[in-house]
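[1] have a look at this fold, sequence not included:
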């Protein structure tokens, strides 16, 4: 049996080692695969982040302005900041030498003020294998060492618009990879340790018990054998009254004698047991083996669960079979000792579980005597306090008193415990190092059978980090992370309090709403880091110019709210004028540039006539945007009779109507045909949107889209249109054979909405609509205003097979200058040129020029506002590819392009 156990242990250990080795190798391969994927993703981001024309023929040092070079460095650095990658950069080869054309920098390099100029710096100690990438034109992973350190790097060949080859690259530090590998190895070793530690107590228990049982059995058998020969009568009496079951069996394994305890253990009478043949009737294989061992002259031993075949009793049995020999040395039977150890085993198991639970408890456990002197501490105690057991045994727990807990707490603690009750509370304790920590304590008295308190047991949990996190969460829930000001949620609570106070006590207060004018210019030209820094500086300036009791908040974006508590309107207006005056003198500086800062502010009174906090917010919002519409950098005080505010209220009403329509799905789709003019092709359709009011009247987009743009709801409408259009196309694919494509309009707000872009990509990839049938339209003004976002947006969806049309082309002042930077497929000529093409030669020249330039750039052209057959004929003569307008078709419910008119 022993050899089997050790063999099982050996197999167990071998299996653990083999499995962990296999798992470690697999996890290491996955780790390197993840690292390489991260390198490739980061390297491929370099061309998207850098200006399109940075790589070109005949590049030379100095032909790129230093401010653009540094701006490129900051953009690349912003990208890698939240990744494992340390550097991304681009390389070019000239005269068999490698030169940097861009590179990111670490936060340490930026903070240290190191030279951040990278353009055309020579890569003097480059690995020769990098040059091979230009020759093979294949991606290559290398582990390199240069003046910046040791890295695992990827080098990906790229080609610029004019055919100039260059390399996009990314580095991860070898030390970072090694740390990740070490962490993985430590995890595996930790897992192996857990498995092995599980085995140790089993082996120790088994080996100790085996030796003890063997020694005890030999002693008992020797003593009983001597007693048997000395005094058979005395032995018989001892056997009969023995606390263990004893029986004799002959060489055929038949029972010849059983004692009283044996009868009790088996649960069958003596007359049934005597004559019972064990070899013929026992079914337990291990018990039979122990019996056979004794019949061959060896000591037989059995321990484990057993069910008697006669009395049908279940027990935990310890059995010893001792062989007996005659005078010739032949085995003539044996004596067996049976002991029912069920209660003992159960008690030991419970005690072991309790001991293990206490020792391995995730909480500190301390046991003291009735005087409070420490008698036991578990392992977690040492981890938490730094004291080992020998340093505190016999000591009083006041050793941990930091002096920060009020004496009343300890008084209540002892009064509770000495009354026999459990005490719960939080103490501010001190570690061995002197560091303070918060401990949540549960202390209970332990009593004896007479109800007397003999000990106290304390369970303690270190909640220092929990309290810190709780405090942080509480602060974050009520404050803006960027400026440290109150956030919208907490400010609205304060506003509700003030409004209630004004109504109950006739007090007078003023609410102010501030919006920074032209804030988007900072973000677009200098990046979001600059925008965030400007918001922090402006918030500090405003906070310095108002009273300490005034409540300042940043609800989001470039907006601030001020609650002038117990203030007159004139006082509040003067305070905001002071803020505007100092802001006019203030210049926000970022790198080598500086910007003026101007604000628009709205004020409204809070007094007993103010109905609700929500109404006050609406009023001050209206006043602020009235100031902005009136020319910016000014203050406007809310008045119910103000015409400008009435217009803005109309926007607010439409914004509320749009929210309700989105929630209640009260938009519907229309479509207008786009007709081919130069060839026999299938027509296309442009999707248009209508809003259905509560009386089922159709509202044209011109009524509600301006409000959607003002209140940043346009992208939500775009999402609704995209979702419903793609679903409609999927549901009606069989009826779209006569249609070339469906065009969907996108607002300017959507071009910078990464979440919407991801939604479109997922919808297309998981949908059933062929991407060749999907077109998107963006207006020229929106594309130019969001040029970088528009380029990324267009390229991502073109990679899926979608097409793009540039709407209202020609309406901008620099239309042709920007056209080469917008990779669109179609140009929609602005209808203001098409409408008078027959009577105004300038309009005709514009249409001709746009059409010709579009064709030169491999783009198709679409003329809008084609309202007569004569205009259509002239467009055919000019070579325009498509026409759209009332002469072709009027907008109609989208289902009409498949079948007769249906309800919207």
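    Received, thanks. The model shown is predicted, which means the values in this text are computed figures rather than measured ones.
[2] can we go C-alpha only for contacts and neighbour counts from here?
    Fine.
[3] touching, residue 69 and residue 103? I think so.
    No. Checked against C-alpha atoms under 8 Å, the pair residue 69 and residue 103 is beyond contact range at 9.1 Å.
[4] so which of the two has more stuff around it?
    residue 103 (26 against 19; other C-alpha atoms under 10 Å).
[5] give me the number of residues near the residue lying closest to the more buried one once chain neighbours are set aside?
    Leaving out its chain neighbours, the residue that sits closest to residue 103 by C-alpha to C-alpha, 6 or more residues apart in numbering is residue 89, at 4.0 Å. If you count neighbours by other C-alpha under 10 Å, residue 89 ends up with 27.
[6] got the contact list for residue 89?
    Applying C-alpha atoms under 8 Å, 6 or more residues apart in numbering to residue 89 gives the contacts 43, 46, 76, 100, 101, 102, 103, 104, 168, 169, 170.
[7] cutoff 10 Å now
    Residues in contact with residue 89, defined by C-alpha atoms under 10 Å, 6 or more residues apart in numbering, are 42-43, 45-47, 50, 72-73, 76-77, 100-105, 118, 155, 167-171.
[8] how far out from the middle of the chain is the helix or strand harbouring it?
    Element membership for residue 89 (DSSP states H and E) is strand 87-94. Centroid separation for strand 87-94 versus its chain: 33 Å, with C-alpha atoms, centre = their mean, to the nearest Å.
[9] alongside the first one, take a look at this:
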């Protein structure tokens, strides 16, 4: 029963002890009494209706044995619940960091099977934007669904842990399938199909780092290695898997320290001496001589090299400095346009890709409109690029922002279209002037992938809505005839022009620095760019396939 004292018996002989209790329990009592003359231990009693936990107390007497059994099942269940709570995330039901460390400690001590253990570290990309736009309840729904998807896709091969916020870990334990394959499955489980918070559908991508376990490692060391690989995946552009390689840790540590030093200096001085602007041409296709460009941000490292700022931007987002950087990029771009107002009259546009964090910040959007108003004479040349995912997360607010830009003469472009499961019916309503199609669909032209149909559909849709189409990631001359047949208006990529310093773009546009230009400015002839190799610039950049200022 459930009473505190289940039973108390006095037995005279060992045979009577065996008769009074199950054999294995009777033998344990007898053994304890033989060794210590009294016993006090916990016993799990298996019953048809389930198991019970008993506290067994016994002692020898002159005439036999006194045995007392107390049902402590409720106490053990409460104890188990507390242990479970201390090792699991309350929201998702996954392990928490403490629970993962406990599991790792046990597995890392089993040297014979250590080669079967790896750890993946997963960070959801730009999850803060989703939280800011939809609210924390929607964000929590996505977090729960992430764990459900990982469990469903990885099955018995993995244990899932939530490390805090939007970060997860996957403990892989087993020989088959290969852990590298499971890491890619984990990424596909998250990014392979949209999340749904009715009536909206939106994409969530992730950066995944994986590290195999090594002999002599602690749980913290293995977690740190996987986390470093995840950071590298973010630095390389997000939405990918990076496997930790020995020898890379010191370089990653030094790079991370440089990034932190830059941000600390920026916070103290508000000086941007570590940053420079570059630009990549956006070229009209076919018989067109149209020319535009996209502003890019570059980080000048201590050795003087210009590099992609991807890792620096991730650190800025983490430390809440992204709006500061975006304001500087916006102001520098507008001042540059203002200085070259007369010379740039024949250009179609100069576009600026603002970060998702800035575009979800109402104070920044107010600042954006005020600066465009300040430089309203060059506003018709400015195009603000808005990532498809950001735009579709809150179409109403983006429509208001784009409307405000249009009133001032500026325009907007929807970026990475097709990569985030865009609601096609919403494109015409949001008011953009340009559709920048995700580079994956352009790349499909080379290997005859199914993405060609998507590229064609998006181009036709854009034209029907009076929107110009831009193909990204044009990396081969072989792509150009196909893009022209489809009717794409502009192309952007290495074969049409590599990222370059601003003064070189001025020359490309037919501007000689310091030379006064007449009103009869000659429209630049940019078609030859498509027929020659892009010039090598003195800019080291790692994001040529997906150029961004962020």
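    Looks like it arrived, so ask away. Predicted model only: the values in this text are computed from it and were never measured.
[10] any idea what the TM-score is?
    Remark: TM-score between the superposed chains equals 0.48 [TM-score structural alignment, normalised by the length of the second structure]; 299 aligned residues with a C-alpha RMSD of 3.8 Å.
[11] sorry, back to before: give the next helix or strand downstream of the strand holding residue 89 of the first structure.
    Sequence-wise, the next helix or strand downstream of strand 87-94 of the first structure (DSSP H and E) is strand 97-103.
[12] which other helices and strands does the helix or strand following that next one contact?
    Downstream of strand 97-103 of the first structure, the next assigned helix or strand under DSSP H and E is helix 107-111. Other elements packing on helix 107-111 of the first structure under the criterion 3 or more C-alpha pairs under 10 Å, 6 or more residues apart in numbering; DSSP states H and E are helix 66-80.
[13] so what does the helix it packs on touch, helix or strand wise?
    Using 3+ C-alpha pairs under 10 Å, 6+ apart as the contact test, the elements touching helix 66-80 of the first structure are helix 2-49, strand 87-94, strand 97-103, helix 107-111, helix 519-526, helix 528-545.
[14] identify whichever of those lies nearest to residue 281 of the first structure.
    Distance to residue 281 of the first structure, taken as C-alpha to C-alpha, is lowest for helix 2-49 among those, at 25.5 Å.
[15] hang on, the earlier thing: got the helices and strands packed on helix 66-80 of the first structure as JSON lines, with distance to residue 614 of the first structure columns?
    Listed next are those as JSON lines, based on distance: least, C-alpha to C-alpha, whole Å:
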{"stretch": "helix 2-49", "distance to residue 614 of the first structure": "43"}
{"stretch": "strand 87-94", "distance to residue 614 of the first structure": "49"}
{"stretch": "strand 97-103", "distance to residue 614 of the first structure": "50"}
{"stretch": "helix 107-111", "distance to residue 614 of the first structure": "43"}
{"stretch": "helix 519-526", "distance to residue 614 of the first structure": "26"}
{"stretch": "helix 528-545", "distance to residue 614 of the first structure": "24"}
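[16] ok so, going back, between the strand holding residue 89 of the first structure and strand 97-103, how big is the angle?
    With axes from the mean of the first three to the mean of the last three C-alpha atoms, to 10 degrees as the basis, strand 87-94 of the first structure and strand 97-103 are set at 140 degrees to each other.
[17] measure the closest residue to residue 166 of the first structure other than its chain neighbours to residue 172 of the first structure for me?
    Nearest non-adjacent residue to residue 166 of the first structure, counting by C-alpha to C-alpha, 6+ apart: residue 92, 4.7 Å away. Distance, residue 92 of the first structure to residue 172 of the first structure, by C-alpha to C-alpha, to the nearest Å: 21 Å.
[18] appreciated, that's everything.
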